[in-house]
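Peer 1: here's my sequence, what's the structure:
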Amino acid sequence: MRAWPAPRIPNVAGCSTTPRLYDTATQGMLTAEPGGTARLYVCGITPYDATHIGHANTYLAFDTLQRVWRDAGYRVHYAQNITDIDDPLLERATRDGVHWRDLADEQIELFRQDMASLGIIPPDDYVAVTEVIAEIAEACCILLDKGLAYRVPTADAVGDDLYFDNRAAADASPWQLGDESNLDTDTMLALFGERGGDPERPGKRNPLDPLLWRAARDGEPSWPSRVGEGRPGWHIECSVIALKHLGHDFTVQGGGSDLAFPHHEMSAGHAAALSGQPLARVYSHAGMIAYRGEKMSKSLGNLVLVSALREAGVDAAAIRLALLSHHYRDDWEWTDAQLADAVARLQRWRAAVARPVSGAEPVGADPAYAAPAGTEPATAAVAELRAALADDLDTPRAIAAIDRAIETGVDDTELLVDAVDALLGIRLA
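Peer 2: Predicted structure coming up:
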């Protein structure tokens, strides 16, 4: 699958330190130490509606992580999926009277445009589920052969649905249900039913066992496989794609906090059962954005779309700056006033770097020339920017550092402009 064009990222003198991130699994801060190449997996969209601000917030968080890694001298290998076959997509296509493939292609292209406009670094491996159906089916067969999956008869299908056996997997792998999400059983049961699970399905060994392979139903797309005609469940796709492109025990698994359970929990379980190793070292989650009093979501329809803001003439850099003004792990509510504040801040920054500092060095001046009084070293501002971002991607603190530098003036505007571009993704010049 084709991703989107990569933004130009300036090289900046000096370097960041290895970032520390909050890890959902341990409920504490961990150093996201790559050990050579930083390997990052961020769960992608289900393409049945355009990119909303909540999506953008998640991808921006892990774009910032990539920028810090790169600035620290690490190579980054980034993989992302597209869930281009799933119940919500099929339901939306049926509602709108369009073919599910046409709807997916249209929304994937719009997502590409939104990501490119926001300056998000594209994944090295951008993988649609429909591109790896055979590999997912084979993984399901492996789990079945290992005794870590089981069949459940299905009245409305030819063949059986296949489910993952959580208890058997916990006995056979380094994973236990609840390891990644840190949730108790009652909470997991409640969320499982709310987020695509089927805890009351008859024939399951455990209410929290997730679907691996859905047997073919009339009117639904399906693929032949050794496990039977059908299509993948939700979580197994990310396990297979991540293991294929990043290997096991990769550096960071990222996504929105609503994916911590069941999606990341079950993906980690499937991957551990297949490989015998943990899926990732750090599980990092971005907060949820509300709008008009409720969490922004496609199912509720209370969306602020990136594409709609762009069409209204909003500078994508201002959208990015509005999101960066909040810590990536925070839950918060989007308002027009916050966007207006970001537009004003962007204008203020750009105006400041566009005009020469009073008393600046004239062309051809003596090499011993010293910066005029009242300006601060740009290197100090950049060091503060780097320190903030290395500390759990603290973008509000980073923005405050740039605000101060803009207000006081710096002795090397070009260095500040390049650092803001490289680390915050905000182009000022």
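Peer 1: from here on, contacts and neighbour counts on C-alpha atoms
Peer 2: OK.
Peer 1: so where do the strands sit in the stretch 201-350 of the chain?
Peer 2: With DSSP state E, counting those that start in this stretch, the ranges of strands along the stretch 201-350 of the chain come out as 211-215, 230-232, 250-256, 280-286, 289-291, 294-295, 332-333.
Peer 1: just send those back as JSON lines, with mean neighbour count and distance to Ala354 too.
Peer 2: Shown next, in JSON lines, are the strands of the stretch 201-350 of the chain (neighbours: other C-alpha atoms under 10 Å; distance: least, C-alpha to C-alpha, whole Å):
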{"stretch": "strand 211-215", "mean neighbour count": "25", "distance to Ala354": "56"}
{"stretch": "strand 230-232", "mean neighbour count": "26", "distance to Ala354": "53"}
{"stretch": "strand 250-256", "mean neighbour count": "23", "distance to Ala354": "37"}
{"stretch": "strand 280-286", "mean neighbour count": "24", "distance to Ala354": "34"}
{"stretch": "strand 289-291", "mean neighbour count": "20", "distance to Ala354": "34"}
{"stretch": "strand 294-295", "mean neighbour count": "15", "distance to Ala354": "39"}
{"stretch": "strand 332-333", "mean neighbour count": "16", "distance to Ala354": "33"}
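Peer 1: please give me the structure for this one as well, since I'd like to look at both together:
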Amino acid sequence: MKISNGASNNKNKEIGHIASFFSGVARIQGLPSVFLHEVLLDEANTPVAIVIGFDENFVDALFFKENFDLKKPVFRSFESFSIPVSENYTDRIVNGLGNPIDGLGAIQGKISPVFRGAPPIIAREPVVMPLSTGIKIIDTNLPLGRGQRELIVGDRKVGKSTIATDAVLNQKNAEPSVYCIYVICGQKERKLREIISLFKKHNAFLYTAIVSASAGSSFAEQYLAPFVGCAIGEYFRDNGKHALVVYDDLSKHAKSYRDISLLLERAPGREAYPGDIFSLHATLLERAAKVSKGNGGGSLTALPIIETQEGDITSFIPTNLISITDGQIYLEAGLFQKGFLPAVNVGLSVSRVGSQAQPKTLKEVVGGIRLALSQHKELQKLSQLETAVSIEAQKKIRRGDLVLELLKQDKHTNIEWQEQVVLF
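Peer 2: Modelled structure (predicted):
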């Protein structure tokens, strides 16, 4: 979070007075000319809140801290919420406001607004450059490309975060280099400690930054964390480099925003979510892109994570994000319980970028795997109904069994795509 020295004289500013305040969520009277995402200041010119909406009577704001003297006024800064961005974020941990929490000092960089528009169509180019995850079932059946937005969806405790962390670990030897930003939103502090330990063990911090807004963080931090992570990733993309940002997870981000909206007495919609939740996530995920060579040729890839209840992908937030993204990796609890790991249901998963973002050699080798798995599933159902199965069908079932065994993989045991070519 950064405010320039130019915003320093409160005497010439509009004055706002807090009308209501609960857990850092406030409605403010005054400030008639304020704009969306503007930072508000206290009497000492210290940033204290961000504007997230307004109507003819009130300004809706999120305070960075949950305690504030309600008798004191707030003032406009005339500046949008911004952070310094640079390569200095690698090997660092920041909170949802972009402030370091690892005790290693301030992060220097070029000041950039956290809320920006997505690259226009004319500035983009097709997603054809592979992003290898090191996970066999994904690289062979659901190949990802640099600049893609691929949703990871499934019930709790089925390995969603493991897919994302393994994708980050696999970028260690990526060419060209891929810088990673891991956004933790609404999770327990224990999860942050586990991810830090994992990244340190595999030396992933050398190219990775963590943005953490845990469940105990303020509403402001939880609301801003994904956008802060996106802004850091955009720095690499806009400078001709490649970045991967993981949002873990957007279901908790949506619930946090729902709580904020209910406290602000906004009209609830489906499942009590506010009407603009789709727009909020769309503006975030549309910023992931592969830009043209004339615009630097960099890319920002997004891996949002969403949690379902009892495998229901038809509920409001999952359907929203499925419609926004370029495909989804669906993890099934039934497969997880049977010991098939990663528990990816290939039939319900899709990568809309497809094989155009797959290394040519790997594409030639694994072309029939998806068909073999589809035939295997259907023939297994048939074999349960009929006692006599043709020899040809038995061969296809055995081939499917073999492919499934080859696709099994323990967590954190990444396999480069060149090795997968030999394997298949």
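Peer 1: list the TM-score for the superposed pair.
Peer 2: Overlay of the two chains. TM-score (TM-score structural alignment, normalised by the length of the second structure): 0.30; 216 aligned residues with a C-alpha RMSD of 7.4 Å.
Peer 1: about what we covered before: now the strands of the stretch 201-350 of the first structure as CSV including distance to Leu346 of the first structure?
Peer 2: Listed next are the strands of the stretch 201-350 of the first structure as CSV, based on distance: least, C-alpha to C-alpha, whole Å:
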stretch, distance to Leu346 of the first structure
strand 211-215, 47
strand 230-232, 44
strand 250-256, 26
strand 280-286, 24
strand 289-291, 22
strand 294-295, 27
strand 332-333, 21
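Peer 1: looking at these, spot the one closest to Asn57 of the first structure.
Peer 2: Asn57 of the first structure lies closest to strand 280-286 among the strands of the stretch 201-350 of the first structure, at 7.4 Å (C-alpha to C-alpha).
Peer 1: can you check what angle separates that closest one from strand 250-256?
Peer 2: Orientation of strand 280-286 of the first structure against strand 250-256 (axes from the mean of the first three to the mean of the last three C-alpha atoms, to 10 degrees) gives an angle of 20 degrees.
Peer 1: helices and strands around strand 280-286 of the first structure, which ones?
Peer 2: strand 20-23, helix 53-71, strand 250-256 (3 or more C-alpha pairs under 8 Å, 6 or more residues apart in numbering; DSSP states H and E).
Peer 1: again, 10 Å this time
Peer 2: Judged by 3 or more C-alpha pairs under 10 Å, 6 or more residues apart in numbering; DSSP states H and E, the packing partners of strand 280-286 of the first structure are strand 20-23, strand 28-31, strand 37-42, helix 53-71, strand 250-256, helix 265-275.
Peer 1: most neighbours per residue, which of the ones you listed?
Peer 2: helix 265-275 (a mean of 26; mean count of other C-alpha atoms under 10 Å).
Peer 1: tell me what angle that one forms with strand 250-256.
Peer 2: Following the same axes, to 10 degrees, one obtains 150 degrees for the angle between helix 265-275 of the first structure and strand 250-256.
Peer 1: helix or strand: which one has Val153 of the second structure?
Peer 2: Taking DSSP states H and E as the definition, Val153 of the second structure sits inside strand 151-154.
Peer 1: circling back to that earlier point, which stretch among the strands of the stretch 201-350 of the first structure comes nearest Arg39 of the first structure?
Peer 2: Among the strands of the stretch 201-350 of the first structure, strand 250-256 comes nearest to Arg39 of the first structure, with 5.0 Å by C-alpha to C-alpha.
Peer 1: that closest one vs helix 53-71, what angle?
Peer 2: Angle, strand 250-256 of the first structure to helix 53-71, by the same axes, to 10 degrees: 160 degrees.
Peer 1: and strand 250-256 of the first structure with strand 37-42, angle?
Peer 2: Here strand 250-256 of the first structure points in a direction 20 degrees away from that of strand 37-42 (the same axes, to 10 degrees).
Peer 1: if we can go back for a sec, can you pull the buried residues of the strand holding Val153 of the second structure?
Peer 2: Using 16 or more other C-alpha atoms under 10 Å as the test for burial, strand 151-154 of the second structure gives Leu151, Ile152, Val153, Gly154.
Peer 1: tell me if I'm right that Gln113 of the first structure and Glu311 touch.
Peer 2: No. Checked against C-alpha atoms under 10 Å, the pair Gln113 of the first structure and Glu311 is beyond contact range at 11.8 Å.
Peer 1: so between the two, which is more surrounded?
Peer 2: Shown here are Gln113 of the first structure and Glu311; by other C-alpha atoms under 10 Å, Gln113 has more neighbours (17 against 10).
Peer 1: and the more buried one, how far is that from Val240 of the first structure?
Peer 2: Applying C-alpha to C-alpha, to the nearest Å, the value for Gln113 of the first structure to Val240 of the first structure is 27 Å.
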